[in-house]
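[1] Predicted structure and sequence below. I'll ask about it afterward.
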Amino acid sequence: MEYKKLDNIFLEIRNGANIKQSSNKTGKPITRIETIVHNKIDLTRVGYADIFSDKYEDFYLKNGDILMSHINSVTHLGKVAVVENIDTDIIHGMNLLVLKSDKSKVFPKYSYYYFLTNKFRKQLIPITKKSVNQASFNISDLKEIQIPLPSYENQLRIVKLLEKIEATISERKNGIDLLDELVKATFYQMFGDPVRNEKGWRKDEVGKYADSMVPGRDKPKSFTGDIPWVTTDKLTNLGHLDKNRISLFLSLDEIQQAKSKIIPSGSILMTCVGDLGIVSVTDFPSVANQQLHSYQCKTELNNVFTMYCLSLSKSHMYRMASTTTVPYMNKTVCNTIPIILPPIALQNQFADIAQKIETIKSEQEAHLKGFEELYNSVSQKVFEGDIDLSKVPFDDSLLPNPIEVPTNKEPIDKFDVFEKKEVSKKGVEKVRSKNNIKGLEFGFEALRHLESWEQYSFKEIADSIIKYFSRHYFNSEMILNFLDKELDIQVNYYSSAEQKKNPQYENADDFYRFISTALTRENYFLQLEQVFYNAETENIPDISFTEKDLESLSKKDKKERSGIYFHVKDETTTP
């Protein structure tokens, strides 16, 4: 693969305008070091200087520009963001470089993805100059760095491939966030707001119904045992402590020397210094540092229920905390946090639901980790030329000299095109059929090869789901069965391991994207709401299923029937 210096593929690499900014000013936004957040441009982190004219028009950011941090801490040096879809004037300010691509040689987002790699970060090390509080590199040294430059077609393919995996990662994260919101929604449905206590539950101080243990004052001097040492950064907020995230372990002698205590399994750990009210339940004995307070629930309290109650009482915590340099709650404040006391049976019911959702969440987090590993693997291999990109589609209109498509004098038969693309005969017959009795005019297999028809296909699928399930509840398995049995659509899944062997664009999990966007209101054709149905307690009395789904569910026990279900949002009642 050919390598080129940045100076040869960027028309301009420069610093921004030196403009004094103030918190009480308005006008056109001006970029700052902190404007780049998670490799995106965050317009809530910009400055202002009462600039309303086009005085700094030469410094306006344009689509395709790349911002790069060249003065920062060593960890954040080289952070980048690409300018996309801007609809306002943004002034490029000092302490961020802008790199303007020569678009005849390099596609802007290709270079952006390369700048995210560890390989590029390593290339910055020799040119980095360190001072007491920050590090930097100069433009002339940056221009000398060489990056791999494949053909323009392959640059576009690489971008398409990485964008697809990146989008899947983002949707997985959104799905996990939705599960968190589902647990909170279930809590509010069952108990109401524990602070306002509109349901009138008995209320008292948590310390009367839970014991507590205060960590030792001394930090252990060594870690040679097998009992986990828990610090605030190891907590999983509103979840169970993950032992795999803990790296330090104590022996009994080391615990005794530090005058610490072993916190029993089933305890609640809560931050009491700095960021207050981060809570986890621990399923194993552990030792906590000074910034954590622990509770051991008595018979009147369930630990998972109590964890959520405490988390929703943060306003009280900050009101009562001592404030010197950071907020701090002592043992008395921690034990006098007010808590509602609904019947323990109801608490246990909530804990059971939360645990089942957390199990699903753990599975989703494992899938997310797989996709993140896939991204890292693919992003490394594509820039080394180790992946066959020939089957990855790209938009040829983005080429510097778009490919001219020859016109044929005689019209091409649509079905001949399908057959040349090795579409199944079954798919071709569906396309030929104008009277598809199962609800789809076009075959899914054929649509996979016609990207311009993709949205239309999604609309047909969405309409069919709405019509079939109507006001019934359903889960992912039921949708898959419907697509398979009623519409003859085969939904293929690919494990991250399979994708690492053959990470092509079309291997993306489109079904997951279709459902997840329906839950986040990003799906134009379908909007769903998710609920947790507990068949043992019948927490949704009016729940209904299609006859086929009901027949399938009747063969399962109550525990197997419990889980996350969807229903189509009613447009007349849902905002």
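    Thanks, I have the structure now. Residues are numbered from 1 along each chain as shown.
[2] drop to CA atoms for contacts and neighbour counts, all remaining ones
    Fine.
[3] now the closest residue to Asp283 other than its chain neighbours: how far from Cys334?
    Closest residue in space to Asp283, ignoring its immediate chain neighbours: Ser265 at 4.8 Å, by Cα to Cα, 6 or more residues apart in numbering. According to Cα to Cα, to the nearest Å, Ser265 and Cys334 sit 20 Å apart.
[4] and the two? which has more neighbours close in?
    More neighbours surround Cys334 than the other of Ser265 and Cys334, with 25 against 13 (other Cα atoms under 10 Å).
[5] quick one: the helices in the stretch 1-150 of the chain?
    6-9, 108-115, 118-124, 139-143 (DSSP state H, counting those that start in this stretch).
[6] putting a second one here so we can go through both:
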Amino acid sequence: MSAVQFYKEENFKVVEVDGLRLEVPEEWEVVRLGDALVLLRNGLTYRQNKDGDGYPISRIETISDEKIDPNKVGFVNNIKLEELKEYRLKTGDILFSHINSLEHIGKTAIYEGVPELLLHGMNLLLLRPNRSKIEPYYLLNLLRFYRTQRIFRNISKKAVNQASINQTQLKNLKIPLPPLQEQQKIAHVLISIDKAIEAVDEAIEQAECIKKGLMQELLTKGIGHKEFKDTEIGRIPKEWEVVRLESIVEIYDSKRIPLSEQERAKKRGPYPYCGATGIIDYIDDYIFDGEYLLLAEDGGYFGPFEQSAYIMSGKFWVNNHAHILRAKDGVSDNWYLMYALNYMDLRPYIVGSTRTKLNQEHMRKIKILLPPLEEQQKIAEILSKWDEVIELKRAKKERLGRMKKKIMDLLLTGKVRIK
């Protein structure tokens, strides 16, 4: 594709799209979505299995991240040959979530040929663009733009914990249609940004894998040890100890004060209000001032490499869903303990079947590998460097996401045109 040239549009017309007032270039067509498709339908209603028995078929969760995830498909067997051919996805097909929660209604993903064979399952609509009228990636991004404008929430039929959009509503949805060549150029720009975001995603995943490998090594073998000993939880460096968590931390659970959402609404302010997994609100007062280690009591994630613990510094308030701990001076380090707890599988310590809970009695008994304090600090320093790398990459991804959102608004409404 030749180099793109942008220019500002001057002449607009107003289009009403289900309550949304859009200004688009006068020369653009406005058509029904159904008129730009060769096919719009629901999928096969065969009973699915998750055992890998048969042919892969799409499910609602297949597109939960707005891309087709081959690891989130179902499988069907005993399918008729004619249905296999009829319901097999083609490159450029778009899957649309028309039955979902309000939060997820209208999610989309485009089929790009992976997996090589994928059948269209029920509870996702298939949109097959008429390529002589509309570029598939232009349509994909237009639908995503509409979702950010809450159009699909507005037109959906609401029920308890669920919303739905019928095919007639979707077919009648008005869409702006630039000349096909301009659609292709718009798609090219947005695909370029998507590829940049995907590259950052891959870099984040790689950095997280490296960090996990380092955690495995540093939190079990330490730094530079040559002599090891057998303990109740495996071989560890000779200088290390196996201790109960309660022996190396101070516990401040008695100072926790939960506040309801209504109470917090009356106390808006600058201080973090913390729960099991992080900051959930900001209020006008605080209980703690300093550096503390917060460990989920309930509502957290307790498996290996899951964030059950986090550090809070400064002035903040904590509800009763997180234990409040502080490393004992000269004995342990908050940051080392955070990494050690997040590396561990804490599930043997939790109680409850429906709502899991790490109560204080069991929390006190958690067995921790304890290196000398200086080594704890060195281990924490190494792992925190990788946290910084990961956070920088996540910040870059957020910047790219914001940039794409702004560019989508400019290009998909024609405020900025492409020659």
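    Ah, there it is. No experiment lies behind these values; they were computed from the predicted model shown.
[7] Got a TM-score for the pair?
    TM-score of the superposed chains, computed with TM-score structural alignment, normalised by the length of the second structure, equals 0.80; 369 aligned residues with a Cα RMSD of 2.5 Å.
[8] ok, back up a step: among the helices of the stretch 1-150 of the first structure, which comes closest to Asp177 of the first structure?
    Asp177 of the first structure sits nearest to helix 108-115 of all the helices of the stretch 1-150 of the first structure, at 25.9 Å, using Cα to Cα.
[9] Where in the second structure does the closest one fall?
    Using TM-score structural alignment, helix 108-115 of the first structure corresponds to residues 136-143 of the second structure.
[10] Give me the mean deviation of that stretch from the first structure.
    Here the mean offset of stretch 136-143 of the second structure against the first structure after fitting is 1.0 Å, by mean Cα distance after the TM-score superposition for the first structure.
[11] Pick out the residue nearest the middle of the second structure.
    By Cα atoms, centre = their mean, the second structure has its centre lying nearest to Asp65, at 7.1 Å.
[12] now the helices of the stretch 1-150 of the first structure in CSV, with mean neighbour count and distance to Ser69 of the first structure?
    Formatted as CSV, the helices of the stretch 1-150 of the first structure follow (neighbours: other Cα atoms under 10 Å; distance: least, Cα to Cα, whole Å):
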stretch, mean neighbour count, distance to Ser69 of the first structure
helix 6-9, 20, 16
helix 108-115, 21, 11
helix 118-124, 14, 12
helix 139-143, 15, 11
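[13] any chance of those in a markdown table, plus distance to Glu460 of the first structure?
    Shown next, in a markdown table, are the helices of the stretch 1-150 of the first structure (distance: least, Cα to Cα, whole Å):
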| stretch | distance to Glu460 of the first structure |
| --- | --- |
| helix 6-9 | 45 |
| helix 108-115 | 33 |
| helix 118-124 | 43 |
| helix 139-143 | 51 |
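[14] so which of those helices comes closest to Glu560 of the first structure?
    With Cα to Cα as the yardstick, what comes closest out of these is helix 108-115 (43.8 Å).
[15] residues making contact with the closest one?
    64-66, 78, 80-82, 100-101, 120-121, 147, 155-156, 158-159, 379, 383 (Cα atoms under 8 Å, 6 or more residues apart in numbering).
[16] Just the buried subset of the residues you listed, please.
    Buried members of these, scored by 16 or more other Cα atoms under 10 Å, are 64-66, 78, 80-82, 100-101, 120, 147, 155-156, 158-159, 379, 383.
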